[in-house]
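J.: Here is a sequence together with a model predicted from it:
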Amino acid sequence: MEEDTFEEEKRLWKLSVDGSSCVSGSGAGLVLTSPDGWTIEYALRFGFKATNNEAEWEALIVGLIITKHLEVQKIEASSDSQLVVGLLSEEYEAREHSMAKYFAHIQNLKLAFQVLRVLKVPRAENARADQLSKLATAKKL
């Protein structure tokens, strides 16, 4: 790895996202890690019904909006959603209108960042975001 590439990698913020939908509700888990290693974790409960795929998109959108407000310029987002990452890498084509709208929204959000990469990670590597998304969808007391 070249020196410049290595330095750029060190300056990237990392965002892990996961969406969840079940009978008791839908929500998202987000883990945002700065280049210095400090971490912000969010468990968000949505006030609307969402499918699992919609919850995955919503998780990524919320994560990117938060990082945008923090004025983060370089970010590497990771998700265990094959559909979301496949659509963003243009490996897949959006066949449903709602998926195309989510794709377009992310394309618009990309403009706020110098670097935005979205990577597919195995579910095991996304465990903390998954735990937070499950917490967000837990039954209300």
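T.: Sure, I can see it.

J.: hey, let's count contacts and neighbours off CA atoms from now on
T.: Will do.

J.: mind listing what the one residue sitting closest to the centre of the chain touches?
T.: The residue lying closest to the centre of the chain (C-alpha atoms, centre = their mean) is residue 60, at 2.9 Å. When the contact criterion is C-alpha atoms under 8 Å, 6 or more residues apart in numbering, the partners of residue 60 are 17, 18, 77.

J.: Comparison target below:
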Amino acid sequence: MKINLYTDGGSRNNPGPAGVGGVAFDESGEEIFRFKKFLGEKTNNQAEYLALIEGLRIAELKGYQAVECFLDSELVVKQLSGLYKIKHPDIQPLVAEVLKLKNKFKSISFKHVLREKNKTADSLVNEAIDEGLS
């Protein structure tokens, strides 16, 4: 079964208090899982990668073999597709982790989606940061 995984990561003040969030749907559009997590101090780009990693780990644990990933970070999508180089040393190990997880799925893709199409994941990020700061 293929799932659609929407992830988002964010940081207030970049770097600053950060969080991740995500939601996954099956092929019929039913929500199958969601997550949120406070990260402490991170950059926006670190948070975007950590959100994807968290979502892929959950998908793997639940036994899904095909994942279509939707992110509102065009930078991350282009880095993962090889269109942009990964220069920042803090990002390189996160990319390596995504690539390691990528090999655990029979089918996986990374697609850019406009922020308006990623509202649930974005809301979960803000909830995670708010809860982490309170």
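T.: All right, it came through fine. Since this is a predicted model, take the numbers as computed values, not measurements.

J.: Distance-wise, check the aligned partner of residue 85 of the first structure in the second structure relative to residue 127 of the second structure.
T.: Structural correspondence for residue 85 of the first structure with respect to the second structure (TM-score structural alignment): residue 77. Residue 77 of the second structure sits at a distance of 24 Å from residue 127 of the second structure (criterion: C-alpha to C-alpha, to the nearest Å).

J.: Between these two, tell me which one has more neighbours.
T.: Per other C-alpha atoms under 10 Å, whichever of residue 77 of the second structure and residue 127 has more neighbours is residue 77, with 21 against 18.

J.: name the helices or strands packed onto the helix or strand harbouring the more buried one?
T.: When secondary structure is defined using DSSP states H and E, the element that contains residue 77 of the second structure is helix 74-80. In terms of contacts (3 or more C-alpha pairs under 8 Å, 6 or more residues apart in numbering; DSSP states H and E), helix 74-80 of the second structure is packed against helix 44-61, strand 107-112.

J.: now the angle between helix 44-61 and the next helix or strand after the last one, please.
T.: Stepping forward along the backbone from strand 107-112 of the second structure, the first helix or strand reached (DSSP H and E) is helix 119-133. In terms of direction (axes from the mean of the first three to the mean of the last three C-alpha atoms, to 10 degrees), helix 119-133 of the second structure departs from helix 44-61 by 110 degrees.
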